[in-house]
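Peer 1: Starting from these lines, generate the structure:
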Amino acid sequence: MTQQPQPEWQPTNPPVPVDQRSWFARNKALSVVLGIVLVVMVCCGGVVVLAAGGDTASSASDTATSSTDEATESAAGSSTSQEEAPPQKSASKGAEPKKASAPGIGSPARDGKFEFTVTKVEKGVQQVGSEFFNETADGQFVLVHITVKNIGDESQTLFDSEQKLKDAQGRSFSTDSSAAIAMEDNDVWLNEINPGNTASGTLVYDMPADAQPTEIELHDSMFSGGVTVSLK
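Peer 2: I've put the predicted structure just below:
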């Protein structure tokens, strides 16, 4: 039997060592490309953010500018309105509203339930009353002749002591009731007057000889506000 020749021994290829490097080290070209892509994306994202931020800032700036412009226009309009408004005339210095003139002799004046009418004023009287019953003035008697009508719906008592006479110096004088009693037919020193009735008489005041009566303040009671009648 013929033996086949044995093949010569050939050395086997040594095993290829495994590459332990990272993927990026093994694929440098791709790594470079990816790096460029990332850089571009980051840059583009920053530009977008900056653009958005710029738009926001621009919007805020525009809003602030608009508000400022509106405020300026409003202030300008207000200023224009004030300038165009006609100036009001100021009241004259020292000017005071005129007071209503007080009623005078012969004019009726009302207070409460009474309507008073001063008919005459006598000054410089030294004595009043009769020969046997009279009163003498310390200075001068001033006689205020008056009629009083009850215009209310109830009776009201007239007191001569509530009627005040004033002179040119602003002094106030009360009636001399004892002198009023001494005068005959004097119905106004103390009299209860019924509704619709009228009483007539004289209010007597003892004043200094040089006093000048200017007005009389008449009251239907001690609680009323009174009404002033000029005696000038």
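
Peer 1: make it CA atoms for all contacts and neighbour counts henceforth
Peer 2: Fine.

Peer 1: mind checking the SS state of Asp210?
Peer 2: Secondary structure state of Asp210, per DSSP: H, G, I helix; E, B strand; the rest coil, is coil.

Peer 1: Here is the second sequence; please produce its structure so I can put it next to the first one:
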Amino acid sequence: MRKTTTLALIATAVVALGCSSGATDSSSGSGSDSGAKGDDKPAKTAKIGQPARDGKFEFTVKSAKCGVTKVGTSMLGDKAQGQFCLVTINVKNIGKEAQLLDGSSQKAYAADGTEYSSDTEAGLYANKDQSTFFEEINPGNQVTGVFVFDIPKNVKLTKLELHDSMFSGGVTVALS
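Peer 2: This is a model prediction of the structure:
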């Protein structure tokens, strides 16, 4: 049943993405942490605790904790294939219209450049009060949530690449 619910949520999210095709902003934020318009790579790397802007969102990574084997409760949860890295991020909408926070657009990287995607199912269990998988944030509002990455036990994450949408250039945040 858990997998069916997860698949239904993912299908709903894909439909929502198709319906909100005009909701993204291709311009970069006005802060110094955002990439220049048209760049594929962020201009500057932020650190934990520093705000970093991409498009309509200002991201502030609050903490990162790896080595977690399970998220959720004893009745409902998800077990890591390797280890879960739980990254707590505050996301503020700095734009002038609502923007959809897509948890699946967030990426994590190891020192060797290996890219890891956010585990959306584990993210549902890790966020007891709200979801960061598909959350619409109105202008001036902010949410704080946990993004979950399932990585091999012997791997250490070194940076995140955070995006206001799947089409944005992203902003880099160093984890070490």
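
Peer 1: Would you map the helices across the first structure?
Peer 2: Ranges of helices in the first structure, per DSSP state H, are 23-26, 28-84, 177-182.

Peer 1: State the span of the second structure onto which the first one is aligned.
Peer 2: Translated: helix 23-26 of the first structure. Per TM-score structural alignment, helix 23-26 of the first structure has no counterpart in the second structure.

Peer 1: just stretch 108-115 of the first structure next, same as before
Peer 2: The aligned range for stretch 108-115 of the first structure is 51-58, by TM-score structural alignment.

Peer 1: Between the two ends of the matching stretch, how far is it?
Peer 2: Taking CA to CA, to the nearest Å as the measure, stretch 51-58 of the second structure stretches 6 Å from start to finish.

Peer 1: for stretch 125-135 of the first structure, same thing?
Peer 2: Terminal residues of stretch 125-135 of the first structure are spaced 11 Å apart (CA to CA).

Peer 1: Other residues contacting it?
Peer 2: Stretch 125-135 of the first structure has contacts (CA atoms under 8 Å, 6 or more residues apart in numbering) with Thr136, Ala137, Gly139, Gln140, Phe141, Val142, Leu143, Ser178, Ala179, Ala182, Met183, Glu184.

Peer 1: Quick check: buried residues in that stretch?
Peer 2: Val125, Val128, Glu135 (16 or more other CA atoms under 10 Å).

Peer 1: Please report the distance of the aligned residue in the second structure for the last one from Ala122 of the second structure.
Peer 2: It stands for Glu135 of the first structure. Counting by TM-score structural alignment, Glu135 of the first structure corresponds to Asp78 in the second structure. Asp78 of the second structure is 6 Å from Ala122 of the second structure, where distance means CA to CA.

Peer 1: Same question for Arg53 of the second structure.
Peer 2: 26 Å.

Peer 1: Which one's more surrounded, those two?
Peer 2: Applying other CA atoms under 10 Å to Arg53 of the second structure and Ala122 shows that Arg53 carries more neighbours, namely 29 against 24.

Peer 1: right, and that one touches Gly169 too?
Peer 2: No - with contacts counted by CA atoms under 8 Å, Arg53 of the second structure stays clear of Gly169, the gap being 10.6 Å.
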